[in-house]
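> I need the structure of the sequence given here:
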Amino acid sequence: MSDDVQARIADAVNSADVLLFMKGTPLFPQCGFSSRAVAILDHLGVEYATVDVLQDQGIRQGIKEFSDWPTIPQLYVKGEFIGGSDIMMEMYEAGELADLLDQKGIARAA
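Sure, this is the predicted structure:
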């Protein structure tokens, strides 16, 4: 994996408080897992940025190495890797994702 791709991923992760690497866009997610991840973030009322891995094969492969996580989507909060859609769903249902966002000082719409 090229250092350039890893650097671009690191820049993206550090450029947004909440960042979702996903397949597609929030309006047109290209897989069910990405769709579920977007729905969770939307329901929590948090502002987030996304990276469409389908637009960049280097990012699509590189993010898996960056996080040491084999699947997409991947959620980052304040530069910290949180997990994929299954972990997001578990944390959301347990109230842990909302708590994490609050602890990290991420503003959420009421």
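
> when you work out contacts or count neighbours from here on, use the C-alpha atoms and nothing else.
Fine.

> count the neighbours of residue 50 for me.
Other residues lying near residue 50 total 21 when counted by other CA atoms under 10 Å.

> would it count as being in a strand?
Yes - using DSSP: H, G, I helix; E, B strand; the rest coil, the assignment for residue 50 is a strand.

> how would you label the residue nearest to it when sequence neighbours are not counted: helix, strand or coil?
What sits nearest to residue 50 in space, not counting adjacent residues and going by CA to CA, 6 or more residues apart in numbering, is residue 20, at 4.7 Å. When the structure is reduced to helix, strand and coil (three-state DSSP), residue 20 reads as strand.

> second chain to compare with the first, below:
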Amino acid sequence: MSETNDRISKVVGENDVVLFMKGTPLFPQCGFSSRAIAILDHCGVGYESVDVLQDMEIRQGIKSYSDWPTIPQLYVKGEFVGGSDIMMEMFEAGELQTLMDEKGVAKAS
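Purely as a prediction, here's the structure:
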């Protein structure tokens, strides 16, 4: 698992915002991933996505990496934020946009 953790750490460390999801932003493969993409798009930030359906090691490894059992998973500036329910709660409360602003996350280009 350490090689998988290294791969995950690299992606998380090299991108301000990373969403581990099922599918892609243009073709999400579950409702939760679709909702997470919609939230990020509404926030107007640039982000990297990782399709866990394309790599079973990442799909399992991300769950132990974050100690969080479900996908999607959002990371901002290297910190685990949560899944789609937490994203939705934070978005509705204005906390997600505040977090992005405070962390200096670049707007989508």
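
> on that earlier part again, quick one: residues contacting the residue nearest to residue 50 of the first structure.
Applying CA atoms under 8 Å, 6 or more residues apart in numbering, we find residue 20 of the first structure in contact with 48-51, 73-76.

> from those, which is closest to residue 93 of the first structure?
Among the contacts of residue 20 of the first structure, residue 75 lies closest to residue 93 of the first structure (CA to CA), at 16.0 Å.

> now check the second structure for the residue matching the closest one.
Residue 75 of the first structure maps onto residue 74 in the second structure when the alignment is built from TM-score structural alignment.

> check the gap between its match and residue 23 of the second structure for me.
The gap separating residue 74 of the second structure from residue 23 of the second structure is 14 Å, by CA to CA, to the nearest Å.

> what's the answer for residue 60 of the second structure, then?
Here the criterion is CA to CA. By it, residue 60 of the second structure lies 15 Å from residue 23 of the second structure.

> what's the answer for residue 70 of the second structure, then?
14 Å.

> ok, these two, which is more surrounded?
A direct count of neighbours by other CA under 10 Å for residue 70 of the second structure and residue 23 places residue 23 higher, at 19 against 16.

> give the contact list for that one.
29-30, 33, 51-53.

> kindly recompute the last result at 7 Å.
By CA atoms under 7 Å, 6 or more residues apart in numbering, the residues touching residue 23 of the second structure are 29, 51, 53.

> understood, closing this out.
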